[in-house]
Each structure stands twice: as C-alpha cells, then as structure tokens.
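1. predicted structure and sequence below. I'll ask about it afterward.
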Amino acid sequence: MPNAAVHATIRTDRLRHNVHVLRTRARPSALMAVLKADAYGHGVRTVAPLLQEAGVQAFAVARLHEAITLRQLGIEGLILVLAPPTSDELSAYTAHRLHASVTSVPVARMLATATLDAPLPAHLNVDTGMHRLGLNYTDVSTWWTRLHQASSVEATGIYTHLATADTPDHPLNATQLERFADVLRTLHPAPAAVHVANTDALSHLSTRLPPDAHYVRAGLGLYGLTSIPAPTGIADSGHALRPVLSLSARVIHTHTVPEGETVSYGAQWTAPRATQVATLSIGYGDGYPRAASGHAHVRLHGTLRPMVGRVCMDLCMVDLGSPTSALAQRTSVGDRAVLFDAAGPTLHDVARWSDTIPYEIACQLAPRVPRHYCDAPATSVADNGTI
C-alpha cells in the first residue's frame, strides 16, 4: 500500500543479500535466524518463509507462541525458544517439535523429572556474566550430565549471550568467552549445537569466538543493522549489510504559522518568523518515538527538514522554512516524507534522536502500519512524491 497515510517498505532483495553476507561471515557456523518480536517489526509471516527459502534451517524466538506461529507458517527447521518453559507448556513443545532453553536449576529439575511422550530437545543457557538468564557456568557440567541421564530430555545444545559485544574492547567479552570455553571442555558427550555470537559479536569479535560453534544467532543483522552504525561515505562492495526497512508518511496538511505562534502540545516550539509547516500522518501511535520530538528530521523532496513541536499520537509537523522558499512552494498535500531509510535519515539517526537503540525503533512499529514487501528499488520521494 505505497499510497497509505503511513507505510513501511521491506526490501526482500536486501534481506536475501544480508542472509548471504552473514552466512559467508559465519562459516563454518550456520545461521540461526532470530525472529522474535514479529521479526524485529519486519513481519514474521513474510520474513520467516523467505529465510527458509534462502536456506536458513535454524530459528530462535523469545516465546512459545512465536515458535508455534513459525510451525503454522510451514517452518520445518530447528526452532529454539529462548524463554524458559513452564510445566504446562511442555506438551506444546513436543507437539510442535520445539527446542527448550534450560535457564535455571529449577527448569533443569522440572525437565529431568517430566513425563513426556518423547524426549524434549534442550539447550542449556550458560550465564557467563550477563546475569539475566542461565545456569551459573560453574554448575553446567553437573546438569549436562544429569540431563543426559534423564529419559525426558535430549540435552543437545549449549549457548551463552555476550553482554558487551557492541563494545569490542570491553573486558567482559574476554571473561565471558573464557568461562564458556572452560565449560565446553568439561562436557561429555560434546554438544551437538553450540552458539555464542549474535550479529555484533560476529562483526566485531569473530577472531575470538569458539572455532567449533555450530550456529551464529543473527537477529538485527538480518535486517541490515548492527548496534554500531556502519561508517558513512564508504562504497558498498557487496559484502556490507543493507538496511531492509524504510518508513514514510504522507503530507496531509500545509499552512503558514505566523511569527511568535507555537506548534503542537505543550507549546514547546515557537515560530521565529513566518514559517510554512507540513503536517505528516504519522505519530507515536504508529511507533514513531515521541522522544524524538525537538531532535528529529525527515527527508522531503530530497531535503532534510526538522520536525517542530511534540510528536502526537497520529501526527507530526515539519518546518519547511519561509512560505516563499522553494521547498514550501513545492510541497503539497499527498507528497511523501521519509522518516527513515538507507539514504537518511537512518534508523540509527532516529534511535540517536530518541536516546535509544535501533532495535527498539524497529520493534515498536505498530500493527496498524501497512508493510509493503518488494524486491525492486523504491522510487525516490525526492523525484515524484512516491516511495
């Protein structure tokens, strides 16, 4: 729906490109595609089948219902649920052929004593220093052995999560990797599935990762993003990740704000002179962050212009300059403004203006925003008001 009041465009050709780039970087490890939170806001019902068609055979989600959705979509590969299971969920795990995460001693005990129709594949989450979920790294060897002795569990995998992979020089990276390596040396039989790295770790810590890891958990990288923005002004050699998601909104009103008058709730912005203002059909109800008020810019007819006043639930306003300026004269109802795309402003820009991370901006994209999936490059907003 390219002419909707607000819409997101997801470039499926770029998604496939990113799978290729990440798979090349990860070798000999395979990709485990992380599809939690509706594929980071990109739409799991389209993204998951596309990834399977691209050859991805392992997936991870945060919650049980997300895993069941993948099976309903026809996803056949390994699906790991990262949240701990509860006793009343175990039958659903076995019915849908899911892998469970062992995140604590109580979870390990529950699985070891469960009565199930078939052994439940399980991955032990090792807390090596993140202190969020996981068995303490000093306890893993004991529970690995006990779970192997239990008829209800098939202890197949082991993993940890790096707390500071987006800060490559942080000493905690070395500490966590050393603890995990020590754990691996104690496990008999050896795990069939070892995974440590996420996108940031693959990008910045690749030479320090376990050489025998079976998987890399790729989340945001699938969508062309990392926690650390890529340098600007460097040509894409074909090996760089490419942002998949863009967001645009329609101009639904233009008017002149007299000098000294204010715009939007709270009267936080005052026109320093007579100013032409465009109202866009997007707000925090669509997932665009209210926290970006007073900082954000949009691209309209190829020109970056500041938002003015507070972002509202359904609307936001843009300063077009003097009413006699070329941009003000050119802009009319029905034109489209870019909130973010690869050409800028980027998703990283919006996150910086909002004092958050790009993950949050993508995941907050509301269900009411139509997603438009395409392979072909979108037409520039600067050219004719479409995207």
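-> Nice, thanks for sending it over. Just so it is clear, the structure is predicted and the values come from calculations on it, not from any experiment.

2. for the rest of this, base every contact and every neighbour count on C-alpha atoms.
-> OK.

3. what are the boundaries of the strands in the stretch 201-350 of the chain?
-> 215-218, 245-257, 262-263, 269-270, 275-280, 297-300, 303-308, 316-319, 336-340 (DSSP state E, counting those that start in this stretch).

4. buried residues, the first one. List them.
-> What that stands for is strand 215-218. 215-218 (16 or more other C-alpha atoms under 10 Å).

5. run the chain-centre distance for it.
-> Computed by C-alpha atoms, centre = their mean, to the nearest Å, the chain-centroid distance of strand 215-218 equals 14 Å.

6. what's in contact with the helix or strand encompassing A33?
-> Assignment of secondary structure by DSSP states H and E places A33 within strand 30-34. Strand 30-34 is touched from outside by 22-23, 56-61, 214-219, 222, with contacts defined as C-alpha atoms under 8 Å, 6 or more residues apart in numbering.

7. take this one as well and set it beside the first:
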Amino acid sequence: MYNAPVRATIRTDRIRHNVQVIRKQAHPAALMAVLKADAYGHGVRRIAPLLSDAGVRAFAVARVHEALALRDLGIEGFILVLAPPTRDQLPAYVAHNLHASVTSPDVARLLLHSDLSASLSVHVNVDTGMHRLGVAWGAVPTWWTRLHKAPMLSVTGVYTHLATADAPAHPLNARQLQRFANTVAALRPSPRAVHVANTDALTHLPDRLPTDAQYVRAGLGLYGLTSTPPDARYQRPTDLQMALSLEAQVVHLHTVPEGETVSYGARWTAPSDTRVATIGIGYGDGYPRAASGSAYVRVHGTLRPMVGSVCMDLCMVDLGSPNSTLAKRTAVGDAAILFDDTAPTLHDLARWSQTIPYELCCQLAPRVPRRYQDPTPATAENGTI
C-alpha cells in the first residue's frame, strides 16, 4: 500500500481519558456516546469497540444504518436512533433491539398503528425551542399517555436538545430547560431515562441542568473538543484532551518571483521573492477551501501563512524569503501540521473557515489515512485503516 501525503492521527489514550472526564462531570448521570457521522470523522470501526471496552453501554446515532453498523461491530449496549423511524425500518429496529425516537405526532401514530413482532423501546423527543425535530412540549403528556397504552411499545425515555448551549448567556437556554422540566414533571408514569445535555451543555451549563437526568449525550467531547473554544467565564474547568491531529507532507518547493501570483484566481501576489511549499492536502481531503488566505500551518515549529486558494489536492504555504532559515531547512517530505493540540488548533481552523469544529471533523475524507496511536506501552495499538 502506497503512503498518502496526508495523515490523521487519533490518540486513543486521550479518548479513554476523555470518557473518564465526562463521566466524572456527568455523575450521577451515565454517558451516552454519540457516534453519528463515522464517530465525527474519527472512524467508528475503531472508536465504538474502544468505548465499549471502556464500559460505555449507551450509544446514539443519527440514522438506522449507523446503528446496524454498531451491531455488526458487536456493540451490545442500547442504541438510540435520533432520526424519525419510517415504516419500512421498523423490522430492523425490532430485530436489532434499537431504540426509536418519537419526533412528531405522525411518528407516534405510526408506532401506535404498526404491527410489531416484538416490543419496541422508544424515547420521546421534546421540542422545547430547537424547532428541528420533536413533539411540541405542551403536547408531550398526551402522547406519552397514549404511547404507554400500546402493548408493543416500551416507552423508555424522554429528551430534548438545547439550541444555544454554546452561548451560556442566551435566554433560550433558560426557557428550554424550564419547558423541559415542566414537561417531565407532568409525565405519568415517570420516564426511566431522561437526557438533555450534550458536551456543550455539560461544560457550559453544568449548574443549570436537571439533577435527575439518567444520561448525558456526549459526542465531540469524547475527542477533547467543544463547539467553541474554552471560555473561563462560563466553562467548568475541564481536562479534556484533543485526540485528532492532521498533517501533510511537503510535496514541492519553489521560489515565486516578486509580482507573480499563486493558485486559482490569482488571489495572492508575492510581495518579494518568496519560497513557497506545496503540501499534499486540499478540499478533496476535507481541508476547508474557505480557509484560503486566512489559515496558518506549522512547519518545523514555525507558524506560516497559507497563500492562494486551497485546491482539491494541494495547498501552498509561504516560507518567507528564500534565504531564511526556515526556507533553507524545509525539504520535500517534511511534515506540515494543519492542526493539533498546540497550534494551530482545530478551533483556529474553524475560526479561519468561519465554521465549527463539528463540520471540520465530519468532513475529513475517507481517503485520509487514520493512524490510531496509544503511546502507553502496555496498551499500544498503533495501526492504520
């Protein structure tokens, strides 16, 4: 197998560490690991068994095929599918013991009138203000009662999702939490599983969350990230460790004469003779084109600006004057760090690209090799898939 000029490294020891940090923060609630979108781009085939070995017994995914993939990997814990079920999917829910989300009155009616071959566990998604999916909070008690009367339905849980957990001062947080609390208090019988917090809610709103919740749904936090950079004004002290880093090789070096332009659109002009490194990564690998003209990369410990437009497979970095120490030191095959836990970070790249870390992790392309690394000698599991 030929080596690619780009590589992502995932520190599995840090993921295990983050599981313990989240568990401690969430206690007495248990961790529900969200593994949608190929474990946020980290590779579910390696991450799901790792979490299971670490004792995680509750999982959530976006779509049915993601849940079936977890079962194929031998995951035996309960799996909640967050998307609304369709009639043709119900046999798979029953056969593989998947938990379904009641995301609307129409879904509730579908389940009430379906001929199920075995009991189906359901969680009611309460729309408290996100207005994406869910049963309107005021209508939930009525549907809760109706669902409980269905002999083939096991009404297991109730949950909501906060729209502004990454902005702790936003007044919608208080409205959503109060609506959810009122809803839960009105349910008879009481739900066995209540969950509202994601990673951002756990880190930014720890003192405002329900104290009787059974689960915390953590996705990005498993990999040492929140959707916004840590903010001491709001965020509880945390010891999350970033697990993902991305690097690419220098594949070409040349000197661009003063006045010449670089890359598509001729958007960057060399102000003087400039040594430019072409590195083997582009938007075809998931590196955002929106970062063109804003991003920096690290070469031999020095942050240098990316110049010109990011191409599908390549991008260019300004190394400075051809006579500079960095320019003279850099050779084809050297590593350029796109992000890691020092600088630049994934939060930096998100800011330069005007997006969020979620998107950058999820859009990391399948053609980028993942190297799973655990430097602990007793549990080393280096390898690439």
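-> Now that the structure is in, tell me what you want to look at. As the structure is a computational prediction, the values presented were derived from the model and not from experiment.

8. dump the buried residues of strand 215-218 of the first structure to CSV, plus distance to L50 of the first structure.
-> Output for those, formatted as CSV (distance: C-alpha to C-alpha, whole Å):
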residue, distance to L50 of the first structure
Y215, 19
V216, 19
R217, 17
A218, 15
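
9. in terms of distance to A8 of the first structure, which of the residues you listed ranks first?
-> The closest of these to A8 of the first structure turns out to be A218 (C-alpha to C-alpha; 22.0 Å).

10. measure the closest one to V34 of the first structure for me?
-> Distance from A218 of the first structure to V34 of the first structure, counting by C-alpha to C-alpha, to the nearest Å: 6 Å.

11. ok, V251 of the first structure next?
-> In this view, V251 of the first structure and V34 of the first structure are 35 Å apart by C-alpha to C-alpha.

12. what of A108 of the first structure?
-> Distance from A108 of the first structure to V34 of the first structure, by C-alpha to C-alpha: 24 Å.

13. mind checking which helix or strand H7 of the first structure is in?
-> Here H7 of the first structure sits within strand 6-11, counting by DSSP H and E.

14. that strand vs the second structure, mean deviation?
-> Once fitted to the second structure, strand 6-11 of the first structure is off its aligned match by 0.2 Å on average (mean C-alpha distance after the TM-score superposition for the first structure).

15. now the angle between strand 245-257 and that strand, please.
-> For strand 6-11 of the first structure against strand 245-257, the angle by axes from the mean of the first three to the mean of the last three C-alpha atoms, to 10 degrees is 150 degrees.

16. and stretch 241-260 of the second structure, which stretch of the first structure?
-> On the basis of TM-score structural alignment, stretch 241-260 of the second structure is assigned to residues 242-261 in the first structure.

17. quick one: buried residues of that stretch?
-> Result for stretch 242-261 of the first structure [16+ other C-alpha under 10 Å]: buried residues 242-252, 254, 256-257.

18. now swap in stretch 83-103 of the first structure and tell me
-> So for stretch 83-103 of the first structure, counting by 16+ other C-alpha under 10 Å, buried means 83-85, 90, 93-94, 96-103.

19. could you export those residues to a markdown table, including columns for distance to T164 of the first structure and secondary structure?
-> Listed next are the buried residues of stretch 83-103 of the first structure as a markdown table, based on distance: C-alpha to C-alpha, whole Å; DSSP: H, G, I helix; E, B strand; the rest coil:
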| residue | distance to T164 of the first structure | secondary structure |
| --- | --- | --- |
| A83 | 21 | coil |
| P84 | 23 | coil |
| P85 | 26 | coil |
| L90 | 33 | helix |
| Y93 | 31 | helix |
| T94 | 34 | helix |
| H96 | 34 | coil |
| R97 | 32 | coil |
| L98 | 29 | coil |
| H99 | 26 | strand |
| A100 | 25 | strand |
| S101 | 22 | strand |
| V102 | 22 | strand |
| T103 | 20 | coil |
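
20. quick check: the farthest pair among those?
-> Pairwise over those, using C-alpha to C-alpha, the maximum falls at H96 and T103, 20.3 Å.

21. picking up where we left off before, how far apart are the strand holding A33 of the first structure and its match in the second structure?
-> When the second structure is overlaid, strand 30-34 of the first structure sits 0.3 Å from its aligned residues on average, using mean C-alpha distance after the TM-score superposition for the first structure.

22. what lies in contact with the next helix or strand after that strand?
-> With elements assigned by DSSP H and E, the helix or strand that comes after strand 30-34 of the first structure is helix 36-40. Helix 36-40 of the first structure has contacts (C-alpha under 8 Å, 6+ apart) with 44, 47-48, 60-63, 66, 219-220, 359, 362-363.

23. neighbour-wise, which of A108 and V34 of the first structure wins?
-> Neighbour count, other C-alpha atoms under 10 Å: between A108 of the first structure and V34, V34 has more, with 27 against 21.

24. the nearest residue to M317 of the first structure once chain neighbours are set aside: how many residues sit nearby?
-> With C-alpha to C-alpha, 6 or more residues apart in numbering as the measure, T279 is the residue that lies nearest to M317 of the first structure, at 4.5 Å, once sequence neighbours are left out. Neighbour count of T279 of the first structure, defined by other C-alpha under 10 Å: 20.

25. L80 of the second structure contacts S101, doesn't it?
-> Yes. Under the contact definition of C-alpha atoms under 8 Å, L80 of the second structure touches S101, with a separation of 7.3 Å.

26. helices or strands up against the strand holding H7 of the first structure?
-> strand 245-257, strand 371-374 (3 or more C-alpha pairs under 8 Å, 6 or more residues apart in numbering; DSSP states H and E).

27. buried set for it?
-> In strand 6-11 of the first structure, counting by 16+ other C-alpha under 10 Å, buried: 6-11.

28. okay if I get these as a markdown table plus distance to S325 of the first structure?
-> Shown next, in a markdown table, are these (distance: C-alpha to C-alpha, whole Å):
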| residue | distance to S325 of the first structure |
| --- | --- |
| V6 | 26 |
| H7 | 28 |
| A8 | 29 |
| T9 | 30 |
| I10 | 33 |
| R11 | 34 |
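
29. pull the most distant pair out of these.
-> Across the buried residues of strand 6-11 of the first structure, no pair lies farther apart than V6 and R11, at 16.5 Å, counting by C-alpha to C-alpha.

30. what's the closest of the helices and strands packed on strand 6-11 of the first structure to G74 of the first structure?
-> strand 371-374 (19.4 Å).

31. what residues does the closest one touch?
-> 1-2, 7-13, 42-43.

32. apply 7 Å and report the result again.
-> 1-2, 7-12 (C-alpha atoms under 7 Å, 6 or more residues apart in numbering).

33. list the contacts of the closest residue to N198 of the first structure other than its chain neighbours.
-> In space, and not counting its chain neighbours, N198 of the first structure is closest to R217: 4.8 Å by C-alpha to C-alpha, 6+ apart. By C-alpha under 7 Å, 6+ apart, the residues touching R217 of the first structure are 31-34, 197-199.
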